[in-house]
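> here's my sequence, what's the structure:
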Amino acid sequence: MKKPLGAQISHMLKDRGVDVIFGIPGVHNQEMYRGIEEAEITHVLARHEQGAGFMADGYARATGKPGVAYVITGPGVCNIMTPMGQAYTDSVPMLVMSSCLDEMQAAHGQLHQMKDQRAAAGTVTDWSHQANTAQATYGLVERAFEEFELSRPRPKHIQVPIAQLQAEADPAPFPNQFGLRTQALPPDVAPVLSMLNTARRPLFILGGGTRSNLWRQILTQVGAACFTTYAGRGMAGLGYALDFGAMLPRPGSAEVIASADLVVAVGAELGEVDLWRRSLGHTANLVRVDLDPQVLSDHHRAEVKLQTDGESFARALWASIDHVNPATGWTAEEVAETRGRWRAEVDAERPGIVPVIDALREAMPADTMIYSDMTQFAYVAKEVWDMAYPYHWHHPTGFGTLGYALPAGIGGAVARRGKPTAVIAGDYGFHYTMQELGTAVELGLSLPIILWDNGKLKEIEDSMVGSQIAPNAVVAHNPDFCKLAEAFGALSATPSSLEEMQSAVRAAFDAPRPTLIRVTPDVL
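This is a model prediction of the structure:
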């Protein structure tokens, strides 16, 4: 039956598997809210559109499904652009639906008016389009979900004029069958198998696009060593003896990679934030496996390139791997010695953090999903904290925005009710989105929020000193974070020892509301 288009949009999303929408209503987009409850979709009210976007990001990373956000014209779109930019660089499927003004060129001084909202959103999304009819709206939503399924997942923005949202519209068409992604088959991986069969020191680099539970078996069967990017951590599981971990940014990793006689990079962009250098360091043949042609054609110049997803590549490889002679060039002792040396480097670069990380890891269940912010604590943890499961640590790697962890962790916790989820933030970055504590309390989330409070922008201070710049503007006045959390209705703790910190974290997973755990360098 006919309904206002705003209501029909929610029903269309529900039919395509959307069960949660994050956002903030306003007079311009209120018609989209007419259909949310009717479609039996849960709406999570953020305290800021930036928070709504990060929640949608965190939900998408936890589920693999697109995260959806509703925002208003103008400032709502501007506020969510940072989360969209983060989702773009980190390959996160996100759909942002917004209202827009009916007339722009011949009208001035309107509420929420900006020069070109669609174009602005297009700078941080895969695409940004305006739908001027109901059918155009339905077509763009259908296209977004099709591309989430088939292409490199990235955010999309659809804006609909206010009058169209209010106008009566027929229901959206029934969901169409998604197209079939081209997948790798055993014949496609024959060149890689041939190379593996003659390699003595094969090395795999596993990135965030390697979704498969076969990698541990493949690496073991082939006798290959591996690195992971930050996004690919946990892909080899805990305890694989030839795993160099997420240590690609270590300068010495280039020397290790140069010693390999075959390098296979799967679902890894190998960009600046993966390597922190331009050259990978390889001297042998390089194989690249990726969905994105831009990645395959980059400056690393692979000899063999396969445009496919990591999961089907792993299946095709595993189907024929028994014909490969296991390599014997790597030893567990070599890997352990190298990793030990790199761990010592990490500890020396940012002293006093590694022991706190070790204690925190012991206090968390192995299947905890962690959302971290741009803070020294996370920078250290990403290198020394081995993950038991893939896709269980999420960080704003590419865009590198502050304020990500808390709202993204809320989105993850909404998606993982009954499973452990935690947040790690720094004191300065926490200021960006700390108002979302209200959302976490409102939802009754059992969410430990570990706040690393060193009282300053310590990473920037260290960088300034290293560049012979007198540290400036690196210290800000902090509130009493625990009182702030309690004012929102959250629990709080300031442990004075590592043992107290561990107890507070364990209790937080069972609490009926979020717990802010303020940890300072004095905890040691």
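
> contacts, neighbours, all on C-alpha from now
OK.

> shouldn't Ala39 be in contact with Ile9?
No: the pair Ala39 / Ile9 is not scored as a contact, 9.6 Å apart, by CA atoms under 8 Å.

> more crowded one of the two?
Comparing Ala39 with Ile9 by other CA atoms under 10 Å, the one with more neighbours is Ile9, at 28 against 19.

> which residue, other than its chain neighbours, is closest to Ala144?
Once flanking residues are discounted, Ala144 sits nearest to Lys156: 6.7 Å by CA to CA, 6 or more residues apart in numbering.

> and the one you found, how many neighbours?
29.

> which ones are touching it?
The contact partners of Lys156, by CA atoms under 8 Å, 6 or more residues apart in numbering, come to 93-96, 125-128, 144.

> how about the residues you listed, which pair is most distant?
Spatial extent of those (CA to CA) is set by the pair Pro93 and Ser128 at 13.9 Å.

> which of these two has more neighbours?
Pro93 (29 against 20).

> to compare against the first, here's another:
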Amino acid sequence: MTVPRISGGDALVRALKAHGTELVFGIPGTHNLGIYRALADHGVRHVTPRHEQGAGFAADGYARVTGRPGVCLTTSGPAVLNAMTAVTQSYSDSVPVLLISPGMPLRHPGRGNGTLHEVRHQSAAFEAVIGYSNRVHSVAEIPLAVAQAFAHMTAGRPRPAHLEIPLDLVDALDKAPDVAPVLVAHPPADAVTIAAAAGRLDSATRPGLIIGGGAKWAAEEITTLAERLGAPVVTTANGKGTFSEHHRFSIGAGLHHKAVADFIADCDVVLAIGTELATTDLWNGPLKFTGDLIRIDVDPAQMITNASPDYRLVGDAQATVAALNHRLGKGKSTPDAPTRAERWRKLFHRHARTQGAPWLPLVEAMREALSPGAIIAADSAMACYYGTLSNLPLEGPASFLHPTGLGTLGYGLPAAIGAKLGAPDRQVVALHGDGGIMFTLPELATAAAERLPLPVVITDNGGYGEIRREMTARNDPVHAVNLPGIDFPRVAKGLNCHGVTVDDQDRFATALRKAFTVDRPTVIHVAGDLAGA
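Below is the predicted model:
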């Protein structure tokens, strides 16, 4: 069979389609127009955010809720560097996002010559930050490079990847044989270690489970395991919802509470699944495992980072928990297991409600308005990590999208756009503070163009409230954190969205319910005491 000569742009889009890509987030530019022509020719859906960082965050949100790699396309130089923060957040939270950009021509002078969007060592910069960047050297290599990138993103621990195509290859013609996707296996841990861990769990009298973001596609298996063991369950921010917070064995989400530290210290066996046990989740120092620790993680290096387990189960979370369930059989949940879980749940929520007190009316209104399976795309904001994380019960994998590891601002709105496009049948809410929303506020125009019924909740505490609090705690001068007020509803209407300001719980609940029924986003500006100000 004769292989036809095609352009680099065609080779790229054909390869993306072969790997199941249906949607691309990006912004066209001078150097990637050949790729955009191919997107149109091959019928790949494209969404145009208003900033490349927003494109990256949207791809991240899409990947988190679908389990498939999100794809972000930029042009070279400042555009791809704008997206670097987004894919670094994806790296930090183990999210598969493919960032594609042109680069300087193949024979570009090593010291540069002033070409438009010229950046020295662009690919090397991404290699240094996210650990994977591949600059191709021919049109024929492009299908192989796409297959390699998808294999990297979907094998083992999910991570983002950067693919750079020299700008003179985008329109160049050559033969580019197709490369079929690599079928990636997701095996369980080895049988001997599983048997040993199952034996220890079977003998446990006070077991406990910690569920992280790496376990979110094992929700059914984890529920079965918890019920067989009679084990109370706590989750990290990115694991929130994987184990339903309405389940009788759920303690709650958020590892930073004193009740969690006390619970873990009380357990004779703790099983931690898909969690780094990192400071970004713990806040107050490492947990003390007085009993045995069993860890399940697909990343062998992570297995011994932050806490060294007594049993090391290196393997896919879903497959490994399924194998544990098979080994345990019916299990032996004791009659007092629900009572034990209830006791720890009450202690947990006492601490959570104390910490989140200023936002409890807001949280309660959200609880009443949300349907099962709702998604909160949360920014790095006080209303999110103090308010909703531990006080708003959710159920279903990828229910709480949060920039946990890197802690970037501006994540919520564009991530919500990606999440809604990836899961159109689930309610999605973007939750921000008034400081963080300004990082990506123009993405309201993107959501409006896509006609998304998306509530965008902005809690207004007059600036950077968390940093203001830290300055006060240090007895430092409080400055540079108080921001002048913005008429957010008016801005929203200027960007073709609905907008309303509310300052009481009932009006907020009404506005939130209505926002799910209209044909465009609704900015709900939360002011006064309801915002935790």
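
> quick one: TM-score?
Remark: TM-score between the superposed chains equals 0.96 [TM-score structural alignment, normalised by the length of structure 1]; 523 aligned residues with a CA RMSD of 1.8 Å.

> circling back to that earlier point, translate the residue nearest to Ala144 of structure 1 into the numbering of structure 2.
Aligned by TM-score structural alignment, Lys156 of structure 1 pairs with Ala161 of structure 2.

> tell me where the stretch 351-500 of structure 1 has helices.
Listed in chain order, the helices of the stretch 351-500 of structure 1 (DSSP state H, counting those that start in this stretch) span 354-363, 376-384, 405-415, 427-433, 437-443, 458-466, 481-488, 498-510.

> so which of these is the most surrounded?
Of all the helices of the stretch 351-500 of structure 1, helix 405-415 has the most neighbours on average by mean count of other CA atoms under 10 Å, namely a mean of 29.

> so that one corresponds to what in structure 2?
The alignment of helix 405-415 of structure 1 onto structure 2 (TM-score structural alignment) spans residues 412-422.

> for Ala39 of structure 1, see how far away the residue nearest to Ala144 of structure 1 is.
Distance, Lys156 of structure 1 to Ala39 of structure 1, by CA to CA, to the nearest Å: 22 Å.

> distance of the residue most central in space within structure 1 from Val414 of structure 1?
The centroid of structure 1 falls nearest to His394 when counting by CA atoms, centre = their mean (4.6 Å). As judged by CA to CA, His394 of structure 1 and Val414 of structure 1 stand 15 Å apart.

> superpose on structure 1 and give me the mean offset of the longest helix along structure 2.
If you go by DSSP state H, structure 2 has its longest helix at helix 337-355. Compared with structure 1 after the fit, helix 337-355 of structure 2 shows a mean deviation of 3.6 Å (mean CA distance after the TM-score superposition for structure 1).

> show me which positions of that helix end up buried.
337-338, 341-342, 344-345, 347-349, 351-353, 355 (16 or more other CA atoms under 10 Å).

> who's in contact with stretch 326-341 of structure 1?
Here stretch 326-341 of structure 1 makes contact (CA under 8 Å, 6+ apart) with 197, 199-202, 221-225, 241-245.

> just the helices in the stretch 51-200 of structure 1 please.
For the stretch 51-200 of structure 1, the helices defined by DSSP H, counting those that start in this stretch occupy 75-89, 117-122, 134-150, 162-166, 190-198.

> ok, average deviation of the second one from structure 2?
In this case it means helix 117-122 of structure 1. Mean for helix 117-122 of structure 1 is 1.3 Å (mean CA distance after the TM-score superposition for structure 1).

> which part of structure 2 lines up with that helix?
Using TM-score structural alignment, helix 117-122 of structure 1 corresponds to residues 122-127 of structure 2.

> give me the neighbour count for the equivalent of Pro521 of structure 1 over in structure 2.
Under the alignment (TM-score structural alignment), Pro521 of structure 1 pairs with Gly528 of structure 2. Number of residues near Gly528 of structure 2 (other CA under 10 Å) recorded here: 14.

> now Ala388 of structure 1
Neighbourhood size, Ala388 of structure 1 [other CA under 10 Å]: 18.

> that one and Thr63 of structure 1, how far apart?
Ala388 of structure 1 is 18 Å from Thr63 of structure 1, where distance means CA to CA.

> could you do Ala473 of structure 1 as well?
Ala473 of structure 1 sits at a distance of 39 Å from Thr63 of structure 1 (criterion: CA to CA).
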